[in-house]
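# sharing a sequence plus its predicted fold:
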Amino acid sequence: MSQLSNPPHVSATASARSAAIRSGALAAIGTWAVVVLPALVGWLAAPEGSLGWFSAVQVGTAIWFVGHGQSIGGSGVTISLTPVALFLVFVYVTARWGRRLIGTERAIVSEGEWGRVARLGIVPGFVIGYSGAAAVFSLLTLGGSVTPGVAALPGTALVPVVALGYLLLRPGDPDAPGFVRGWFRRGPAWLPSAWAIGWRGAGLLFGAGLAVVVLRILLNLDEVLRIHREYGLSPAAGAIVVLAQVMLLGNAATWVLAFLAGPGFSIAAGSVISPAAAHPGLMPLVPVLGALPGEADYSSAMYAVVLVPFLCGVLIGRWVDRDLEFFGNTRARLLATSVAGAIAVGAIGLLTWLGNGSIGVERLASVGPAVLPVVAALLVEVVAGGVVWAAWRAWVERGSTGTATPTRTGSGSRAGSAP
């Protein structure tokens, strides 16, 4: 009697799923080490403390959950403010493991099998492996001073999902799964390029906010160092405090973008820092907050800062114009530019939402900007900048040719139909 065996595609999918579960678990261990190792170093640097090394592991594990956008609580205090930079580090580490997995599995399956293997094997297996490791880590926090919330365990899937999305949602990549390329084929011809440019635009906006943060810290370095010295920490413990603040610079970048967009942000209940005025109020004793402006009322000229996101939109529009050929199709040019700008603002909106939250009680129960007003303002400013550039380019091309004849506007793909 002949033995029954699974079809080849079933075996390939099952094998990929098993490999993905292992890779997902290893990725979770890698991100966990990012916070637990510094926690242990901090414990070693404070020998006068009464807590044991396992308490340091418990605290580090709780911070690991916070870095995934989840909340932790203890002694009546809830912390839900996600360090944006830590979240991005987790995504980077996870994406490295995911890239290795995808490269290995892609090399051993055919083009026809790849889409099914990625959809049914790699994606679910990787997320299951990562979440399984998270379940083990949650056990370490039992009996600790701070513990993750009820939704923390399934919520940790956000990091592997974002990492895999970054790796697989690449419509211009020939190694992308067929179903991904199929999604984008259903849209306009310019959609793949607008997708890529939108994510590049998100990096531009985030970089602009981060540059302002670094500049403010440098201009107020004396005040920042004065607050840091008040802690009286040893060099090793001081390094841990500095590292913790570095992880919050991403949050500060989104707060700066909220300021540049117009609505502003708050550090504590009742405080506001916007182009209209700065009323920070009583702030927590965190050195980096020494870079915030003091009590002041600004003139209406301060609203000129909205030109920063507007100019970012202009640059996004220039990228769209450079990478695509529209052949006189002004409507396609404007629509592609608007979609690219919206994608950029949407990514920043996600980071702003993650970077908001609670770091205590009462006045510190809500820290950060109001997400919806900030996203709405940024969307108007960025898209307006891109549309102004696109309209100007269309006007220049029509003026130089006198007709809407096909005009080469970039070295990229076709995005509009010839008239």
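Here it is on my side, so go on.
# from here on, contacts and neighbour counts on C-alpha atoms
Fine.
# would you map the strands across the stretch 1-150 of the chain?
Using DSSP state E, counting those that start in this stretch, the strands of the stretch 1-150 of the chain run over 72-74, 77-79, 147-148.
# let's have those strands in TSV, adding mean neighbour count and distance to Leu282.
Listed next are these as TSV, based on neighbours: other C-alpha atoms under 10 Å; distance: least, C-alpha to C-alpha, whole Å:
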stretch	mean neighbour count	distance to Leu282
strand 72-74	17	23
strand 77-79	19	19
strand 147-148	24	28
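# and these: which comes nearest Gly103?
With C-alpha to C-alpha, the closest approach to Gly103 among the strands of the stretch 1-150 of the chain belongs to strand 147-148: 34.2 Å.
# what's next to whichever helix or strand comes after that closest one, contact-wise?
Scanning forward in sequence from strand 147-148 by DSSP states H and E, the next helix or strand is helix 152-155. Contact with helix 152-155 is made by Phe65, His68, Gly69, Gln70, Ser71, Ser131, Ala134, Ala135, Ser138, as judged by C-alpha atoms under 8 Å, 6 or more residues apart in numbering.
# and here's the other structure:
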Amino acid sequence: MTSELLDQRRSRDDLRHRRPLALIATLGGAAAAASTLVVCLAAGILGWFLTDAGSHGEPRDALQVGALGWLMGHGSGITVEGTPVSVVPLGLTLVVAWTLWRIGIRVGDSVSGHGPDADAIADGERDLTVPVAASLLAAGYAVVLTVTHTLAATPATSPSLGRSLLWSILLCLVVGGAGIAVGSGRAAIWAAFVPVALREAAVTCRRILLGWFLVAGLVLVAALVVDLDTAVNVMSQLHTDAGDATVFTLLSLSVVPNAIVFSGAYLLGPGFTVGVGTLVSPSAVALGPLPMFPLLAALPDDGTPPAWTAYLMALPLLVAFAATMRSQRLAPTARWDEGIIRGLAGGVLAGLLFGLLAAVAGGAVGPGRMTDVGPLVLDTTVYAVTAFGLGGLLGGVLATWLQRRRATQADRAENP
């Protein structure tokens, strides 16, 4: 009897992991899109009631605002009173990416029984389970996005369907596809074919980026705390009540990741612009008239910065050095080539990825001067690759030397 129950349980588990791939993946993509869209629609309704208790406009107007905000999180951009606004609220994009990751893992688990098994894959048999599932996930997502664009877009707002589709497909294939690979177990199988040095380089890259975002975020918070009075004064001049302040705070939170990338570009040295002809960097600050936005209170004063700000540019090298040392402490190696590859490749990859984030963090936020707001992308990428790569290289060399030294001392102790 016990054997029969076990057989039945195994049969149910096998069926659970062999659900229809096309149906599960397509519905997963649609669910990922709909879940974040519903949150944005609810936020639009909430903001409508908080600002004027629903005395102006209609609920469909609030729903349209929420839908347009969701599309902006996919890079669509919009036009406000004839002025293009192309900046992407990366806070919303991160929520979308996290949702795709979680649903991708569930889809991967549901379709893990499709395709060849681990032994067949190791023997070189072609396995298209993950690419097919990721493509269908993207297709389901694109359908929801296209319908939303059709219902929410107007000639006055003109969000770009092409850009939003491109962003959604990339997010589905990269983030959702990675989730499917992990959930289906393919990622673990594929990782076995990757050299250890490259796998550890990827781990080093992740640690460098996380460390850098932490440092940049702390510097941003410190700058806001120092000029907190300015931020409060901005809010008071906007004459906002409790509802308006809540909506304004939510809007500010949606671009906090953008501000952290700006902070990282500043600490690297090249800095960023907050309007045509402006520059904010450790060596020079040239500002003009600025819009009334609380996060801008973190900007340094116009003019020549204090001499000590130049030393901030040592932070990226130190972060990469510390992250590489920690990675090698958790996964030690006594081989010079592996230690160098881990640190240098991890640092260079982290620099390239940060440069990519710098490219998508900026954009137009208003008319006139405010059409150019964002990090200096090319310079930021070069500085990031150099600083992170050098810090990773030094960390890899030092960590390898220390580990070889410990190994030599242990060998001498065992064989005096």
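All right, it came through fine. Please read these numbers as outputs of a predicted model, since none were measured by experiment.
# what's the TM-score here?
With the length set by TM-score structural alignment, normalised by the length of structure 2, the two chains reach a TM-score of 0.85; 389 aligned residues with a C-alpha RMSD of 2.8 Å.
# out of the strands of the stretch 1-150 of structure 1, nearest to Thr405 of structure 1?
Going by C-alpha to C-alpha, the one of these nearest Thr405 of structure 1 is strand 77-79, 59.0 Å.
# what's the local residue count around whichever residue in structure 2 pairs up with Glu362 of structure 1?
Alignment note (TM-score structural alignment): Glu362 of structure 1 maps to Gly368 of structure 2. For Gly368 of structure 2, the neighbour count with other C-alpha atoms under 10 Å is 11.
# ok so, going back, go through the strands of the stretch 1-150 of structure 1 and name the closest to Ser400 of structure 1.
strand 77-79 (58.9 Å).
# what residues in structure 2 pair up with that closest one?
Using TM-score structural alignment, strand 77-79 of structure 1 corresponds to residues 83-85 of structure 2.
# once aligned to structure 1, how far is the matching stretch on average?
Compared with structure 1 after fitting, stretch 83-85 of structure 2 deviates on average by 1.3 Å (mean C-alpha distance after the TM-score superposition for structure 1).
# how far does that stretch sit from its chain's centre?
Here stretch 83-85 of structure 2 is found 24 Å from its chain centre; the criterion is C-alpha atoms, centre = their mean, to the nearest Å.
# with stretch 385-393 of structure 2 instead?
That offset, for stretch 385-393 of structure 2, works out to 21 Å (C-alpha atoms, centre = their mean).
# how about stretch 53-64 of structure 2?
32 Å.
# of all the residues in that stretch, which ones are buried?
When burial is assessed from 16 or more other C-alpha atoms under 10 Å, stretch 53-64 of structure 2 yields the following buried residues: Ala62, Leu63, Gln64.
# again, but for stretch 195-203 of structure 2
Ala197, Leu198, Arg199, Glu200, Ala201, Ala202, Val203.
# that one aligns to what range in structure 1?
By TM-score structural alignment, stretch 195-203 of structure 2 lines up with residues 188-196 in structure 1.
# roughly how far is that stretch from the heart of the chain?
For stretch 188-196 of structure 1, the distance to the chain centre is 21 Å (C-alpha atoms, centre = their mean).
# next one: stretch 53-73 of structure 2
How far stretch 53-73 of structure 2 lies from its chain's middle: 26 Å, per C-alpha atoms, centre = their mean.
# what comes into contact with it?
Contacts with stretch 53-73 of structure 2, where a contact means C-alpha under 8 Å, 6+ apart, come from 36-37, 40-45, 47-48, 77-78, 86-93, 96, 145, 148-149, 152-153, 159, 164.
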